[in-house]
Every structure is written in C-alpha cells, then in structure tokens.
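Participant: this one's structure only:
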C-alpha cells in the first residue's frame, strides 16, 4: 500500500500539465440514469426519498445537480441490492437516508470524522461541513432507520472491518490524499463486481472548483498507480463518478 508520505511526493509531481489523462481516456459521459440502466441491464428506477434534492441554495445547484446526484447513487444502490454498503462522509445523514430507502435489506455503515479531529486540523482542508457530533447523522436518527450503523472515525487511520463491501460512496474530505487513501484502503474489501462512487466528481468542473479538481485528481492518481482499471461513468450535470470493480 502506498504510504501517505510517498503519496505526497507523487502528487507534488502531478500538478503540472496533463492532469487527467487517465480519466479523459476512461470516462463515459451519460445523459440520464436510464443510460446507466441500459449499460448494466438494470430495471429498477431509483427511489428519490431525499427532499433536499429540490433545494436551490447555491449557484452550483444549477441544472438540477442535486437531483442528478441522487439519481446516480440511488440507481446503483437500488439495482445491485447490496448486502453491505459503506458511506464515507455522513454529514447530516440525508445521503444515508437515500441509501437506506433504496436498499432496505442492506447493512449500511456510515463513517464521519469526529469533530475534534476537524478542529485540531487532522481532517484535511477541503471538507464540506464540520458538524458537531449531535448533528452528524441526525436525519436518519430522526427517522429511526434500523439498518444504519454510525461510525465516528478519521479515515486517514481507520481500517474497514465491516465485511465484504458491495457498494461504497466516498464523500468525506475532498483533499486529494484523502480521496486516494479512502479509496485505496477499501479496494481489498470490495466485492468483485461491486461499485465505488465518488461525490464531488465532475471532470468538466475541475477547472472551476478547487474541491472538485482535488477529488478528480485523487481518482486520476488511483488510475495512474493501476489501482483502478476500466471505465468510470458520469451522469451529465451530476457530481458523482461511478466505477465498477473488476468481476474476478
């Protein structure tokens, strides 16, 4: 496994020119979630049980971005019917609620960094929101959803011990080293043919927003180090990259 110290040196040499050669080569742009259904021969439509996807709070929410995000995640979850699903980056738990709605029989584990690690600077820089402990996961606790297990851990040092993962949704710290590390450490725990999804992934917006650029660079480095191999799918206007593990 590549150490974070070694990774920092590697990344420092990758910030100049040709940033996304591997992603450019492997990315497949889709018009709607129905294209995703066609590719994988799926028939179930996503359950969009997440009311905040219709909110418009920021200019970045144009083109129904939140709806496209929900469709991306829910379509995968709904159709693969996972036994074990992992979310990295719980926040208020709305995405976790969406996962549970589309996989009510799954065991869903959601990991969020403890607030004290954020306040002490151990949680990276590009974190969407730093919530207090009682607010993390509040949405699924309000609904008393029984198939969700909440974990407080800094993924820089956390070791997955939840069994074989069918689908993972990575939306924690968006620093490149965290995206790389979070993905790398779960690869050996993923089910062959399972799915990894990254939030804040949109190659067209990588030049506009630092956090999206950082996420895309993390995924690019995983391809360059041959930890990922194969196509990555992206539904137009979403901020979600979708990757299927090799079916060994």
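Facilitator: Done, it's in. Remember, it's a predicted structure, so these values are computed and weren't measured experimentally.

Participant: hey, let's count contacts and neighbours off CA atoms from now on
Facilitator: Fine.

Participant: Run through the strands of the chain in chain order.
Facilitator: Remark: strands assigned in the chain by DSSP state E are 27-30, 84-88, 107-112, 148-152, 165-170, 190-199, 232-235, 240-244.

Participant: of all those strands, which lies closest to residue 136?
Facilitator: Nearest to residue 136 among those is strand 107-112; the distance by CA to CA comes to 7.6 Å.

Participant: what comes into contact with the closest one?
Facilitator: Residues from elsewhere that reach strand 107-112, judged by CA atoms under 8 Å, 6 or more residues apart in numbering: 83-91, 96, 99-100, 136, 147-155, 162, 172.

Participant: Residue 217 and residue 175 touch, don't they?
Facilitator: No: Residue 217 is beyond contact range of residue 175, at 9.2 Å (criterion: CA atoms under 8 Å).

Participant: Between the two, which is the more surrounded one?
Facilitator: residue 217 (26 against 23; other CA atoms under 10 Å).

Participant: measure the closest residue to that one other than its chain neighbours to residue 135 for me?
Facilitator: What sits nearest to residue 217 in space, not counting adjacent residues and going by CA to CA, 6 or more residues apart in numbering, is residue 176, at 6.1 Å. Distance of residue 176 to residue 135, computed by CA to CA, to the nearest Å: 26 Å.

Participant: So between the two, which is more surrounded?
Facilitator: Comparing residue 176 with residue 135 by other CA under 10 Å, the one with more neighbours is residue 176, at 25 against 13.

Participant: Okay, one more to line up with it:
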C-alpha cells in the first residue's frame, strides 16, 4: 500500500474530495494520512484495540529491521517499553503515522471489533467515502461492506484494499478479501455502480448508487 497503491489512493481522494470519510482498519494510519493530506475530510477509523493475532497468540502485524530506529523513537516518545516483537496494530501504535504528521485533530479513532460497532448514531449517507481495509476474513469483509453501504451517500466512493485476482493464491490476505467479494459480486453490483478493479493495483472501487 505504501509504495504501489499510495498514488492511486491519493488520486482518488484528491478528486473525490470527501468531507467525511470512514475507514475500516487503521493499523498505523497510513491510509488515513493519504485522505487527510489530499482532502479537507474528517476521518472516522476503526481498529481492534489490541490488534490481530495469529496462531499461538503471535502478533499479526509487526515491523521489519529497517523500521526499528523509527519504532524505538516512537516508543520512547509515548513511554512504552520496547519488546522483542511489538504488535504495530495495537494501542500505542494505532494511528501513529497520522499522529506524527500532526493530523490527529481531524481523526475520530474508534477502538472495537468492526462487527460489533454500533453505528446507529450516524444517519444513512453520512459519509462521502469509505475504505474497507480491516480484517481479511471473508465474514468480516462482508460485514464491513454492508456497514459501508448503509453509511455512504449515493454518489459516494467505496474502496476495498487487498483485492487482486491474479495473485490471490500467493497472498493469504488477498485470497480472503478477493474471494469474499467475488463470491458476493451480484450483491456488490446492486449497491455500487460502476464497480472497477484498478489493474494491476490491489484496489477495488465503486460509486454508491
């Protein structure tokens, strides 16, 4: 996302110009930064407070060797003791990048499982755009998609990350998202039109009917 899909997201935000944007899956907030820097939007973004786990309770998201100096600097700044393996999608790291950029005043960070998120306070059509980039499990992808359909206005932009049919067998995250959407293709087309994959990116996008 940070290298190949970044200019596409920036282009979409700079042209759509959302005022209110919804994002499923914050992680460190890179996607949120794209939206904030390319528009005047206020962003609502959702993430599990303690991150995703793999088998044997291992962190699903950590950092690579090149990021260690930057990560350690951030940990010192917020007063967290470094660990050998640090979960980068848990409290303390969630939204780190939009906070470092000084953009936190335009973000409403929500900590919960998106399937349990009570969105009744938002009227239908409240949001101008939404990005679904949270859990890669099929049932969560569809749950987040249904919520986005309820909350994004007609003419609004809805995007899914990690959709790329040619490589779905190579990457587990792509397989989960792509299979979930392909298996519900008729349902998607009832709610968004046109619906298009930006080849060869990992982005699927559509305009809310």
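Facilitator: Perfect, I can see it now. Keep in mind it's a predicted model, so treat the numbers as computed, not measured.

Participant: TM-score for this pair?
Facilitator: Once the chains are overlaid, their TM-score stands at 0.75 when taken by TM-score structural alignment, normalised by the length of structure 2; 176 aligned residues with a CA RMSD of 2.5 Å.

Participant: ok so, going back, among the contacts of strand 107-112 of structure 1, the buried ones, what's the PyMOL command?
Facilitator: Only the buried entries of the contacts of strand 107-112 of structure 1 go into this PyMOL selection, using 16 or more other CA atoms under 10 Å:
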select buried, resi 83+84+85+86+87+88+89+90+91+96+99+100+136+148+150+151+152+153+154+155+172
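
Participant: show me the contacts for the aligned partner of residue 201 of structure 2 in structure 1.
Facilitator: Residue pairing (TM-score structural alignment): residue 201 of structure 2 is matched to residue 238 of structure 1. Residue 238 of structure 1 makes contact with 65, 66, 67, 68, 69, 72, 202, according to CA under 8 Å, 6+ apart.

Participant: Measure how buried residue 46 of structure 2 is and give me the count.
Facilitator: Each residue near residue 46 of structure 2 was counted by other CA under 10 Å, and the total is 22.

Participant: aligned partner of it in structure 1?
Facilitator: In structure 1, residue 46 of structure 2 lines up with residue 111, judged by TM-score structural alignment.

Participant: quick one, helices of structure 1?
Facilitator: For structure 1, helices defined by DSSP state H occupy the ranges 4-12, 21-26, 33-40, 65-80, 94-102, 115-119, 138-142, 176-187, 210-224.

Participant: does residue 82 of structure 1 really touch residue 99, like I thought?
Facilitator: No: Residue 82 of structure 1 is beyond contact range of residue 99, at 10.1 Å (criterion: CA under 8 Å).

Participant: what about the residue nearest to residue 217 of structure 1, distance to residue 216 of structure 1?
Facilitator: Residue 176 of structure 1 is 8 Å from residue 216 of structure 1, by CA to CA.

Participant: Residue 200 of structure 1 too?
Facilitator: 8 Å.

Participant: Neighbour count for the two, which is higher?
Facilitator: It is residue 216, of residue 200 of structure 1 and residue 216, that has more neighbours when counted by other CA under 10 Å, with 29 against 24.

Participant: Give the equivalent position in structure 2 for that one.
Facilitator: Per TM-score structural alignment, the equivalent position to residue 216 of structure 1 in structure 2 is residue 178.

Participant: and its match, what does it touch?
Facilitator: Residue 178 of structure 2 is in contact with 162, 163, 164, 165, 168, counting by CA under 8 Å, 6+ apart.

Participant: show me what contacts the first one?
Facilitator: Residues in contact with residue 162 of structure 2 (CA under 8 Å, 6+ apart) are 133, 173, 174, 177, 178, 202, 203.

Participant: The fifth one and residue 60 of structure 2, how far apart?
Facilitator: Looking back up the chat, that one is residue 178 of structure 2. 19 Å.

Participant: do residue 24 of structure 2 as well
Facilitator: 17 Å.

Participant: Span of stretch 162-181 of structure 2 from start to end?
Facilitator: Counting by CA to CA, you get 11 Å between the two ends of stretch 162-181 of structure 2.

Participant: coming back round to it: winner for burial among the helices of structure 1?
Facilitator: Highest mean neighbour count among the helices of structure 1 (mean count of other CA atoms under 10 Å): helix 94-102, with a mean of 24.
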